[in-house]
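Novice: pasting the sequence and the predicted coordinates here, then a few questions.
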Amino acid sequence: MSWASSEGARKTMRANRRRDTTPELEVRRRLHAAGYRYRVDYAPIGGRRRAGIVFTKAQVAIFIDGCFWHSCPEHAAVPKSHADYWGPKLARNVERDRETNASLVASGWSVLRFWEHEDPAAVVSHIRAVLSERSS
């Protein structure tokens, strides 16, 4: 028996990617075209917490968060069915994001979080500014 509420829900959940999402790929393409090299889906300080894009020398970890999974203030939607499951699940994701940020910052890393709906050009511009600041 599947953990999903229906076969349709199971297929939808399985189709969600942890890495190489469309917004992340677009940002990575733009960074690469600008001459930047980085690690992908990498745990900056070990353990299971992985950032989507990591600049190890500059110690910059970048996350491009999905609006649903990370409770975007603009686009978050609480599912109506199985709310007793989804409410705590999504709240825990947000809590885990905060814990990850705190661990990385405590280890000297700069953490950048963007939402999947943000303009990739603006995201790259922000990343480039932080990398420039961290390398000087």
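Specialist: The structure has been received and is ready for your questions. Numbers count the residues shown, from 1 in each chain.

Novice: CA atoms for contacts and neighbours, from now on please.
Specialist: Fine.

Novice: ok, residue 84 - contacts?
Specialist: Contacts for residue 84 were tallied using CA atoms under 8 Å, 6 or more residues apart in numbering; there are none.

Novice: second structure follows, compare the two:
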Amino acid sequence: MADRISLEARSRNMAAIRGKNTKPELTVRRGLHAIGYRFRLHRRDLPGSPDIVFPSRRIAIEVRGCFFHRHGCANSALPKSRTDWWLKKLDGNVARDLRNEAALLALGWRLLVIWECDVRQDAEAVLRRAADILGPVRA
């Protein structure tokens, strides 16, 4: 019975995790907007529906969660239960990310990947790096 309760709690917890508008993504969006950049969100016509898109610059930004995209930092540790299932799931996410990145590059886009742990550690440094790649703010 206790195992069933823990599985149900895990299921509720995982169902509550969002794929869009996460805290790290919102932090990056707010920071870029405050600097003066204007952008589009989740363009479904682009491979992978990147989180932040600068169409005129042909630059896309993905803010990736360390766990679900297997960053390799301390936040991406594999759960101790159902390890085989999680490995298959997370490896599939990484393979999908690589396919989407290759497709974006083939379309002439550049992709900046921002990791959740980097945003949490030093959001200002992440924004400076993004601004360096994006170039000057346009009026």
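Specialist: Received, thanks. Only a predicted model underlies this, so the values are computations on that prediction, with no experimental measurement involved.

Novice: any idea how far residue 19 of structure 1 lies from residue 131 of structure 1?
Specialist: 22 Å (CA to CA, to the nearest Å).

Novice: looking at these two, which one has more neighbours?
Specialist: Comparing residue 19 of structure 1 with residue 131 by other CA atoms under 10 Å, the one with more neighbours is residue 131, at 18 against 15.

Novice: residue in structure 2 matching the more buried one?
Specialist: Under the alignment by TM-score structural alignment, residue 131 of structure 1 pairs with residue 134 in structure 2.

Novice: so who does its match touch?
Specialist: So residue 134 of structure 2 contacts 57, 59 (CA under 8 Å, 6+ apart).

Novice: relative to residue 112 of structure 2, how far out is it?
Specialist: 10 Å.

Novice: what of residue 49 of structure 2?
Specialist: Relative to residue 112 of structure 2, residue 49 of structure 2 is positioned 13 Å away (CA to CA).

Novice: all the helices of structure 1, in order from the start?
Specialist: 7-15, 22-33, 83-106, 120-135 (DSSP state H).

Novice: buried deepest among these, which one?
Specialist: Highest mean neighbour count among the helices of structure 1 (mean count of other CA atoms under 10 Å): helix 22-33, with a mean of 16.

Novice: hang on, residue 24 of structure 1 packs against residue 62?
Specialist: No: if you go by CA atoms under 8 Å, residue 24 of structure 1 and residue 62 don't touch, sitting 9.8 Å apart.
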